[in-house]
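Peer 1: this one's structure only:
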């Protein structure tokens, strides 16, 4: 799925088909956040922070799905790509009902981006849009030089998203595999968990690669196929 910005840039973003609220493996610590997103996503501006592997991007994509299902417009802006964008990309985001901004830490300390972010925040509020913003750490705010932008971000409902333990990461891999109709066996998942970096983004990217290879070769995902795809011995 691609989204167009007012400065005529086109950002090609693949909406993660399986990243929904229902497919998010929650822990007790994340229960309040998930309930808030399900019931009040369009009532408040929300800021979440958590580690790279905590599932922040999953929740932003889930919010996009939720907006689409409820007949609302939405845009996803990954600021980790800010080096290939211009601050003008944030202009007029208020035309969307929901604006999902991922990895805000990438523009902290950049005065031009901070001014654009501040103007975009005001534009969204003035037009009744809702912002859903993520960062790797709450201290992103302390790295922002523009105090007015800090004030705007502090006005958001703020939640920490907690990492899953290995058992829940394993459950997340199984759930994603089942959602894709892969029928992956538990021994294969155990093999992935033993050999791969145990972060959700890495595990999900690996699962997508295995899905593609399985389709191309018309083979089930087995440990031999995993070894072929990864080069693991």
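Peer 2: That came through, no problem. This is a predicted model, so every value here is computed, not measured.

Peer 1: switch to C-alpha atoms for all contacts and neighbour counts from now on
Peer 2: Will do.

Peer 1: Confirm residue 44 sits in a strand?
Peer 2: No. Residue 44: not assigned to a strand; according to DSSP: H, G, I helix; E, B strand; the rest coil it is coil.

Peer 1: so how far is residue 221 from it?
Peer 2: Separation of residue 44 from residue 221 (Cα to Cα, to the nearest Å) stands at 42 Å.

Peer 1: Those two: who's more crowded?
Peer 2: Using other Cα atoms under 10 Å, the more surrounded residue of residue 44 and residue 221 is residue 221, with 19 against 16.

Peer 1: Run through the residues that contact the more buried one.
Peer 2: Each residue near residue 221 by Cα atoms under 8 Å, 6 or more residues apart in numbering is listed here: 182, 184, 188, 210-211, 214.

Peer 1: repeat for residue 153
Peer 2: Applying Cα under 8 Å, 6+ apart to residue 153 gives the contacts 47, 141.

Peer 1: same check, this time on residue 93
Peer 2: With Cα under 8 Å, 6+ apart, residue 93 has these contacts: 99, 120, 123-124.

Peer 1: coming back round to it: show me which of the contacts of residue 221 is closest to residue 174.
Peer 2: Nearest to residue 174 among the contacts of residue 221 is residue 184, at 7.3 Å by Cα to Cα.

Peer 1: this is the comparison structure:
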């Protein structure tokens, strides 16, 4: 059945390698993840806008390397020496721009991970220079990291992202609906995520299938003609 009524089922985000859609905008990042054993200095900074797939790629790398994943904001309560015994991914480093204590812990983790001969993946929104880090020694270490940026989505990637996000919510739209959304939505990863959240909520609340009429309502535009 092409259209499904929204059911109050838990959203399952697919984060495996097979669920990652490789497009020109992220092909370099995927290649760097695949070749992680050859990272210069044992570390890589993965940058890009919100919703660009950084978390997905982080989980792909964790599967490949056996790495632990931790949010930068959680470093203050983490066992840094224990983390440093294996590969580590630290997500959303930009979020500790005003947190001197967390930056200090990241500095120690960075040094310990590399001293143990392990690999370190760091992610953040925007280029590394704009992460707003203020601890001089940490800033110096970040400047020494190879950085790969995930670019803004092209049509193929944005379309695939919509399909994936809807599939994570057990929704299977017709291709025509994806095309309808693509020509009317803001063209960004963050906009795609927000739109799918709103579509899912509207389908659940109104107990209606995912159609162009429902999409028009969510987008607050005139409904399409039959």
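Peer 2: Yep, that arrived. All values derive from a computational prediction rather than experimental measurement.

Peer 1: Please report which of the contacts of residue 93 of the first structure has the highest neighbour count.
Peer 2: Among the contacts of residue 93 of the first structure, the one with the most neighbours (other Cα under 10 Å) is residue 99, at 25 neighbours.

Peer 1: what residue is smack in the middle of the first structure?
Peer 2: With distances taken as Cα atoms, centre = their mean, residue 57 lies nearest the centre of the first structure, 1.1 Å away.

Peer 1: Now name the helix or strand holding the corresponding residue of the second structure for it.
Peer 2: Aligning on TM-score structural alignment places residue 57 of the first structure opposite residue 55 in the second structure. For residue 55 of the second structure, the element it lies in under DSSP states H and E is helix 54-65.

Peer 1: hmm, who's touching that helix?
Peer 2: Here helix 54-65 of the second structure has contacts from 15-17, 20, 30, 33-34, 46-48, 67-69, 87, 89, 91, 121, 123, 150, using Cα under 8 Å, 6+ apart.

Peer 1: What does residue 18 of the second structure correspond to in the first structure?
Peer 2: Per TM-score structural alignment, residue 18 of the second structure is aligned with residue 22.

Peer 1: Over to residue 29 of the second structure?
Peer 2: Aligned counterpart of residue 29 of the second structure in the first structure: residue 33 (TM-score structural alignment).

Peer 1: which secondary structure element contains that match?
Peer 2: If you go by DSSP H and E, residue 33 of the first structure is part of helix 31-40.

Peer 1: and that helix, how far from the second structure on average?
Peer 2: Here the mean offset of helix 31-40 of the first structure against the second structure after fitting is 2.0 Å, by mean Cα distance after the TM-score superposition for the first structure.

Peer 1: Report how many residues lie close to the match of residue 18 of the second structure.
Peer 2: The tally of other residues near residue 22 of the first structure (other Cα under 10 Å) stands at 11.

Peer 1: And residue 140 of the first structure, by the same measure?
Peer 2: Neighbours of residue 140 of the first structure under the rule other Cα under 10 Å: 19.

Peer 1: what's the nearest residue to it if we skip its chain neighbours?
Peer 2: residue 105 (5.5 Å; Cα to Cα, 6 or more residues apart in numbering).

Peer 1: Isn't that neighbour up against residue 135?
Peer 2: Yes. The criterion here is Cα atoms under 8 Å, and residue 105 of the first structure meets it with residue 135 at 5.6 Å.

Peer 1: higher neighbour count, those two?
Peer 2: Neighbour count, other Cα under 10 Å: between residue 105 of the first structure and residue 135, residue 135 has more, with 24 against 20.

Peer 1: Nearest to residue 233 of the first structure among the contacts of residue 221 of the first structure?
Peer 2: Taking Cα to Cα as the measure, residue 233 of the first structure lies nearest residue 188 of the contacts of residue 221 of the first structure, at 14.3 Å.

Peer 1: Assumed that closest one was part of a helix.
Peer 2: Yes. When three-state DSSP is applied, residue 188 of the first structure is found to be in a helix.

Peer 1: Can you get me a residue count around the residue mapped onto it from the second structure?
Peer 2: Alignment note (TM-score structural alignment): residue 188 of the first structure maps to residue 177 of the second structure. Close neighbours of residue 177 of the second structure, defined as other Cα under 10 Å, add up to 14.

Peer 1: Would you enumerate the residues in contact with residue 177 of the second structure?
Peer 2: Neighbour list for residue 177 of the second structure: 211-212 [criterion: Cα under 8 Å, 6+ apart].

Peer 1: for stretch 114-132 of the second structure, which positions count as buried?
Peer 2: By neighbour count on 16 or more other Cα atoms under 10 Å, the buried set for stretch 114-132 of the second structure is 114, 118-128, 131.

Peer 1: for stretch 45-61 of the first structure, same thing?
Peer 2: For stretch 45-61 of the first structure, a neighbour-count test (16+ other Cα under 10 Å) marks 45-50, 52-61 as buried.

Peer 1: Next, give me the two most distant ones among these.
Peer 2: The distance between the two most remote of those (Cα to Cα) is 22.9 Å, for 45 and 53.
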